[in-house]
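>>> mind folding the following:
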Amino acid sequence: MAVFGTADAKVLMPRNIADGMIKESKSLSTVARLSGREPMRFGEVDYITFNDFPKMEYVEEGGNKSSSSTGFGAVTAKPHKGQVTLRFSNEVEWADEDYQLNVLREVADAGQVALSRGLDLGLFHRINPLSGSVITGWDNYVTATTKRVEQATADADDDFRAAVGLLVGASKQVNGAAIDPKFAWALANLKRRDGSGDTSDLRYPQLGFGTNVTDFMGVPTAQGDTVSGVPEAPDTGVRAIVGDFRNGIRWGVQRELPVEIIRYGDPDGQGDLKRKNQIALRLEIVYGWYVFTDRFAVVEDKVA
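Purely as a prediction, here's the structure:
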């Protein structure tokens, strides 16, 4: 079977490539490392919520049973469509199937990074990765939380504790933290103190140089520069995001991963394809998510 059909506008990514792409995307995204993806149909998805937890009642033998006062609400996970468009010489259409499969692997390799970073940037900050600008029409994203800690001390671990304290004090769970490399470096460089001040001993020697932190103070941790939004966008100043990653984020992939073959026109503003003897391959994905923003707190740079 030919990979690039002469008439088909879209080809499905071979399953072994697509599965590997999703797997690798999950390992690159801080959101995916801390919060499990779930099956999600296309379009807006409603989730039922309790406005108050129902309470059990002990009933004596022969006693009357009472109802537990509670209320129901609903939140909606909305679809967010992303795409990556790559250009190749149109000679790939003349090549054999093995070569065309290699081209799809190139698309997958480039796409998995773009799609995983796009999930973080959109869900954390509502940033459009290609332009670096904020999508003002989106109102549901993690850093919209009002629980914020401004870095005010030289001790990054104190700021981390303060952020956790904002959630614990509000009876929220803390089961994950996404941290920026700058924050990881600050934690790794903290020195242990004694009665006369700082010593030469590292406070958290298990962090090494802070290059691959997976756990801090018993909290599962994922490290990545999407926490601060760079390099796609100007630094947001966010250095750490802590909170309920298991239940505070509901997200999934709502569509398969077809590759669209574009042979005509100027699909990405880089010039006419026919004139340049090129074809474009476009990979699209639809994420859906809802964030309970009150279940998260951020540590951010002190505003000058």
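>>> from now on I want contacts and neighbour counts done on CA atoms only, so please keep to that.
Will do.
>>> could you pick out the longest strand of this structure?
In the chain, assigned by DSSP state E, the strand with the most residues is strand 72-89.
>>> which residues of the stretch 51-200 of the chain fall in strands?
72-89, 148-150, 176-179, 191-194, 197-202 (DSSP state E, counting those that start in this stretch).
>>> can you lay out these as CSV showing distance to Pro129 and mean neighbour count?
Shown next, in CSV, are these (distance: least, Cα to Cα, whole Å; neighbours: other Cα atoms under 10 Å):
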stretch, distance to Pro129, mean neighbour count
strand 72-89, 10, 16
strand 148-150, 24, 19
strand 176-179, 18, 26
strand 191-194, 37, 13
strand 197-202, 37, 12
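>>> ok, back up a step: other SSEs contacting the longest strand of the chain?
strand 45-50, helix 97-120, strand 278-291 (3 or more Cα pairs under 8 Å, 6 or more residues apart in numbering; DSSP states H and E).
>>> quick one, which of the ones you listed is packed in tightest?
Mean neighbours per residue, mean count of other Cα atoms under 10 Å, is largest over the helices and strands packed on strand 72-89 for strand 278-291, with a mean of 22.
>>> how distant is the following helix or strand past it from the center of its chain?
Where DSSP states H and E defines the elements, the next helix or strand beyond strand 278-291 is strand 296-300. Distance, stretch centre to chain centre, for strand 296-300: 15 Å (Cα atoms, centre = their mean, to the nearest Å).
>>> any buried residues in strand 296-300, and which?
296-300 (16 or more other Cα atoms under 10 Å).
>>> same question for stretch 24-37.
By neighbour count with 16+ other Cα under 10 Å, stretch 24-37 contains the buried residues 24-35, 37.
>>> re the thing from before, and of the helices and strands packed on strand 72-89, who's closest to Asn90?
For the helices and strands packed on strand 72-89, proximity to Asn90 was assessed by Cα to Cα; strand 278-291 is nearest, at 4.5 Å.
>>> structure for this one too, so we can compare:
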Amino acid sequence: MAVFGTNETKVMLPRNIADGMIKETRTLSTIAKLSAREPQRFGETEYITFNDFPKAEFVEEGAQKASTTGGFGSVKSKPHKAQVTMRFNEEVQWASEDYQLSILSQLGDAGQVALARALDLGAYHRINPLTGSVITGWDNYVTATTKSVEIATADADADLRAAVGLLLNQPTSWGVNGVAIDPKFAWSLSNLQTKNADGSPSGVQRYPNLGFGTDITSILGINAAQGNTVSGTPEAADTKVRAIVGDFQNGIRWGIQRELPVELIRFGDPDGQGDLKRNNQIALRLEVVYGWYVFADRFSKIVDAV
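Reported below is the predicted structural model:
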């Protein structure tokens, strides 16, 4: 039986391809590497937040209990739909089932990269990956944080320490458990050398575990993930953000709210590239709905001088 039937408008992505896409999305996204995905229902998901840490009270036998200090509120994650639309010659409908499955596999390979990067670009910078423009209607994103360190010296690790200090040296600290690093900053870290007694470079790599900085997994005891989505490139103009550090474990709450159906489109102009019938084409559209909420005050960013 053909994968692309003659009447269906929806075809299900084979489970092995869909599962692989989700796995690769976790691998390719710096957010997904540092922050665990959680189950979410479709629509807004509410999270309870404490305005202050509640304090326990020791109560003597027979004594009255006082009201516990601290209040709570709530925030809501919002759904964000991302889509990938790809065109193929309509003759693919008449090809063998194996060939049609290979087309779906190609769509999955391309989609997993696009959707993983979309998660980072949206949650970090509120960037629309296709156009590179900022989605001004979104007000919840990581780099909205007011905690920022501008690169001022050649010692990249000093900038990282300063960014961590902005988070730890405050009355309420949520801790630091992850850092997302742009390749430019990763290279700066890996290129650092220890110093001789006179202050001159020793020629010995300061952080030998970083190698050339091409696949950093930890730095100074913090889990790390590297990716150019930190700077927003190449989809958008360079944001000048070189690293984002903070509470990735609880400061970003995200999940995938919908399954991964593929829509088979035979008619019309679904992506502004011309009429399908006129061009002897069909289109396959893959959509995923993310949901996330970001506690921006739990992050600090390292930025290049403008």
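>>> returning to what we had before: now the buried residues of stretch 24-37 of the first structure in CSV, with secondary structure?
CSV is the format used below for these (DSSP: H, G, I helix; E, B strand; the rest coil):
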residue, secondary structure
Glu24, helix
Ser25, helix
Lys26, helix
Ser27, helix
Leu28, helix
Ser29, coil
Thr30, helix
Val31, helix
Ala32, helix
Arg33, helix
Leu34, helix
Ser35, coil
Arg37, coil
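>>> ok, Leu166 of the second structure - contacts?
Listed by Cα atoms under 8 Å, 6 or more residues apart in numbering, the contact partners of Leu166 of the second structure are 147, 300.
>>> related to what we said a few turns ago, looking at the strands of the stretch 51-200 of the first structure, spot the one closest to Thr211 of the first structure.
strand 176-179 (10.9 Å).
>>> residues in the second structure aligned with that closest one?
Using TM-score structural alignment, strand 176-179 of the first structure lines up with residues 178-181 of the second structure.
>>> average offset between the matching stretch and the first structure?
Compared with the first structure after fitting, stretch 178-181 of the second structure has a mean deviation of 0.2 Å; criterion: mean Cα distance after the TM-score superposition for the first structure.
>>> tell me how far that stretch is from the chain's mean position?
Distance of stretch 178-181 of the second structure from the chain centroid (Cα atoms, centre = their mean) equals 11 Å.
>>> do stretch 90-102 of the second structure as well
Put simply, stretch 90-102 of the second structure sits 34 Å off its chain's centre (Cα atoms, centre = their mean).
>>> again with stretch 265-277 of the second structure
Remark: stretch 265-277 of the second structure is offset 31 Å from the chain centroid, using Cα atoms, centre = their mean.
>>> picking up where we left off before, redo the helices and strands packed on strand 72-89 of the first structure as JSON lines? Include distance to Val174 of the first structure.
What follows is these, written out as JSON lines (distance: least, Cα to Cα, whole Å):
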{"stretch": "strand 45-50", "distance to Val174 of the first structure": "19"}
{"stretch": "helix 97-120", "distance to Val174 of the first structure": "19"}
{"stretch": "strand 278-291", "distance to Val174 of the first structure": "15"}
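>>> closest one to Leu130 of the first structure among the ones you listed?
Proximity of these to Leu130 of the first structure was assessed by Cα to Cα; the nearest stretch is helix 97-120, lying at 9.0 Å.
>>> packing partners of the closest one?
If you count contacts as 3+ Cα pairs under 8 Å, 6+ apart, helix 97-120 of the first structure packs onto helix 15-28, helix 30-34, strand 72-89, strand 278-291.
>>> now distance to Phe124 of the first structure too, for those, in JSON lines please.
JSON lines is the format used below for these (distance: least, Cα to Cα, whole Å):
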{"stretch": "helix 15-28", "distance to Phe124 of the first structure": "15"}
{"stretch": "helix 30-34", "distance to Phe124 of the first structure": "8"}
{"stretch": "strand 72-89", "distance to Phe124 of the first structure": "13"}
{"stretch": "strand 278-291", "distance to Phe124 of the first structure": "9"}
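>>> in space, what's closest to Trp254 of the second structure - neighbours in sequence excluded?
Once flanking residues are discounted, Trp254 of the second structure sits nearest to Trp292: 4.1 Å by Cα to Cα, 6 or more residues apart in numbering.
>>> how about Glu93 of the first structure?
Take Glu93 of the first structure and drop its neighbours on the chain: the residue closest to it by Cα to Cα, 6+ apart is Phe4, 6.5 Å away.
>>> now do the contacts for that neighbour.
Contact partners of Phe4 of the first structure, counting by Cα under 8 Å, 6+ apart, are 11, 93, 100, 261.
>>> switch the cut-off to 10 Å
Contacts of Phe4 of the first structure were listed using Cα atoms under 10 Å, 6 or more residues apart in numbering, and they are 10-12, 92-97, 100-101, 104, 259-261.
>>> from those, list the buried ones, please.
Neighbour-count burial (16+ other Cα under 10 Å) applied to these gives 10-11, 92-93, 100-101, 104, 259-261.
>>> to Tyr47 of the first structure, which of the helices and strands packed on helix 97-120 of the first structure lies closest?
Of all these, strand 72-89 sits nearest to Tyr47 of the first structure, with 5.3 Å by Cα to Cα.
>>> ok so, going back, now the residue nearest to Glu93 of the first structure: how far from Asp268 of the first structure?
Separation of Phe4 of the first structure from Asp268 of the first structure (Cα to Cα, to the nearest Å): 21 Å.
>>> next one: Ala233 of the first structure
Distance, Ala233 of the first structure to Asp268 of the first structure, using Cα to Cα: 20 Å.
>>> those two: who's more crowded?
Taking other Cα atoms under 10 Å, Ala233 of the first structure and Asp268 do not tie; Ala233 has more neighbours (18 against 14).
>>> so that one is in contact with Gly122, correct?
No: counting by Cα atoms under 10 Å, Ala233 of the first structure stays clear of Gly122, with 11.6 Å between them.
>>> all set now, cheers.
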